[in-house]
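Undergrad: return atomic coordinates for the entry below.
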Amino acid sequence: MSYRELFRASRLAIFPVGLLARLPYAMTPLGTLLLLQQATGSYAFAGLAAAAQSLAIGAGGIAVGRLADRTSIRRLGLIMAVANAIALTGLLATTTAGEVAMFAAAVLVGATQPQVGPLVRVHWSHLTRSRPDQPGLITTALSYEAAADEASFIAGPALVGLLAAASAPVPAAAPLTACIVLLVAAAMPVALLYRNAPDKAPEQSTAVPLPKAGLAALCAAMAVIGALFGTVQVGVTAYATAADNPSAGGLTYAALGAGSAAAGIAYAWIPARISMRTRYRISAATLLIAMLSLPAAGTSLPLEAAMLVAGLAIAPHMITLYAMTEQLAPTRVAITMTIVCAAGPVGTAAGQALAGLLVEQSGHRAAFTLAPLLAAVALTLALTSRVASPLQTGAVTTRTADASSRI
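TA: The predicted structure is shown next:
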């Protein structure tokens, strides 16, 4: 299925506005780390607060998912965008109020994240399920979304770096202020473009039980990816600070997103005959190989090059996880998608907290050494997990050639 067909299937505005709407999600973690480290001088506190923020994102995502099963995702997206803008304003106001206030404000920012990525994927699921004559459209949509996510993780950290460099002597205030502007100018409008769920038949009600084993397996896999993000964020920030150029951290981290975005775009052209099980295992093995480049960063390999190589393996693995999630419970795609997406920030929290402690003790290289170990866990999960999807039951339309796969 071509990207041209995807662009024809929905309102064109959702593509540029949706890209801008997810920038605050990409900018807030690094912006929070920079803000709190500057305010307190402690990487341990900044990492701990950022970890708590990520946990709050996960908890908020689950709450949003449960509500999205029962109400309009347009309304939810709009409310969360407004709430997050207010919470970010509060975080900026607490930098002189002490660590307790900063910590609480960081958590509130996480809890009110608009969940643009999960909700726009729910939008695509609702849209593609209404087009049974285009079974490959969902794979193309998920590939586009992965590329858009990674494009935001190129532009977001780069914007943090550029705004921090341009706004001395208060480098951390400008990035989060920009997030507030983007929430109002993009996250609120894009929420109005979401496609709500069609009217549900009685057998497709929210009473349908979730496949707990499959959901747990996918959450574990997504949490590992989140931990990789958190680890690398802290490692890059510490590396840039040690080089006496803290504003360069965002620009360096953007290389990870560049590699991932390129791989995400290419994913749509993988032949449909390749099963989801095969994709899952190959992408996990590739992830491990790519992450082995990070411990060598800054010595035998430039950090930017190592980040680019590592990024190439991320999007294919995440797209595969999203595709399996979309198939897991077709009548409850909102809650399953948001739960699995919420596992990412939970993993990010663990990665940020652990990497913050390691960096405090041993420097940035300790964080980069942790990345291959996490990738090895991802490969173990891919080789041992069996995610069953109840696609053969009920009035569910045929999806893609992958839909009949069992992982």
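Undergrad: make it CA atoms for all contacts and neighbour counts henceforth
TA: Fine.
Undergrad: okay, now the closest residue to residue 147 other than its chain neighbours: neighbour count?
TA: Nearest non-adjacent residue to residue 147, counting by Cα to Cα, 6 or more residues apart in numbering: residue 261, 4.2 Å away. Around residue 261 there are 30 other residues, counting by other Cα atoms under 10 Å.
Undergrad: you'd agree residue 261 is up against residue 148?
TA: Yes - at 7.0 Å, residue 261 counts as touching residue 148 under the criterion of Cα atoms under 8 Å.
Undergrad: how about this one, so we can line them up?
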Amino acid sequence: MLGACRTGITALTERLGRPDRAGLVHAAMGVLSAVAGLSMAPVPPRVPLATRWRTATAAAFALSLPLLWTDGLAVLYAFVTVLGVAYAPHLITVFGATEPAVPPTRLAEAMAFATSALVGGQALAIADAGRLAESYGPAAALACADGEPTPYVRGAGGTLPARVPTGSPRTGGS
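TA: You can find the predicted model right below:
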């Protein structure tokens, strides 16, 4: 979900004519994510990892939905910053679930494998979402993050693809 969402955000900043802002938008997401991650420390151990995982996953899904209809940079910053609250708790929970599942002597290896699996999963999602963004626009990549990619039909006033062909004037909304 994170990889596809990041791809959609990058494609959206490009469509908005501000590809130079993609890194700053991702950084905005990271700020609240870090705060949310630090706030996980006082969560009592009696809250099961499965409950934490489901909560973080549901939050990431729900908080990413508004991105499908985002059409301005300021709104994008706001939504992405709030979306960040779901990511660190999700990652912390994934690693927290790994620890009791393996013998202590294999913990470092298991954490390395979990990290590699997360990075590999993101790479696959980025590749797939990138293709969707190129063919159908940012909303398709973002929909992929939400699990339901659907193409759009470009019409008068419709969503622009992620890339506008070189030499073409930018058309549609502002």
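Undergrad: aligned partner of the residue nearest to residue 147 of structure 1 in structure 2?
TA: Using TM-score structural alignment, the equivalent of residue 261 of structure 1 in structure 2 is residue 34.
Undergrad: measure that match to residue 90 of structure 2 for me?
TA: 12 Å (Cα to Cα, to the nearest Å).
Undergrad: again, but for residue 21 of structure 2
TA: Plainly put, residue 21 of structure 2 is 25 Å away from residue 90 of structure 2 if you go by Cα to Cα.
Undergrad: residue 26 of structure 2 too?
TA: Taking Cα to Cα, one finds residue 26 of structure 2 at 17 Å from residue 90 of structure 2.
Undergrad: so for those two, which sits in the more crowded spot?
TA: Between residue 26 of structure 2 and residue 90, residue 90 has the larger neighbour count (other Cα under 10 Å), namely 23 against 17.
Undergrad: just confirm that one contacts residue 49, I think it does.
TA: No - counting by Cα under 8 Å, residue 90 of structure 2 does not reach residue 49; the two are 10.1 Å apart.
Undergrad: returning to that earlier point: which strands and helices sit next to the helix or strand hosting the residue nearest to residue 147 of structure 1?
TA: Assigned by DSSP states H and E, residue 261 of structure 1 belongs to helix 248-267. Judged by 3 or more Cα pairs under 8 Å, 6 or more residues apart in numbering; DSSP states H and E, the packing partners of helix 248-267 of structure 1 are helix 137-166, helix 212-242, helix 303-312, helix 314-328.
Undergrad: what comes up buried for the helix or strand following it?
TA: Later in the chain than helix 248-267 of structure 1, the nearest helix or strand by DSSP H and E is helix 276-291. Going by neighbour count (16 or more other Cα atoms under 10 Å), the buried part of helix 276-291 of structure 1 is 276-277, 279-291.
Undergrad: how big is the offset of helix 276-291 of structure 1 relative to structure 2?
TA: Its matched residues in structure 2 lie on average 2.2 Å from helix 276-291 of structure 1 after superposition (mean Cα distance after the TM-score superposition for structure 1).
Undergrad: in structure 2, what range does that helix match?
TA: The aligned range for helix 276-291 of structure 1 is 49-64, by TM-score structural alignment.
Undergrad: centre of the chain to that stretch, how far?
TA: Relative to the centre of its chain, stretch 49-64 of structure 2 is centred 13 Å away, using Cα atoms, centre = their mean, to the nearest Å.
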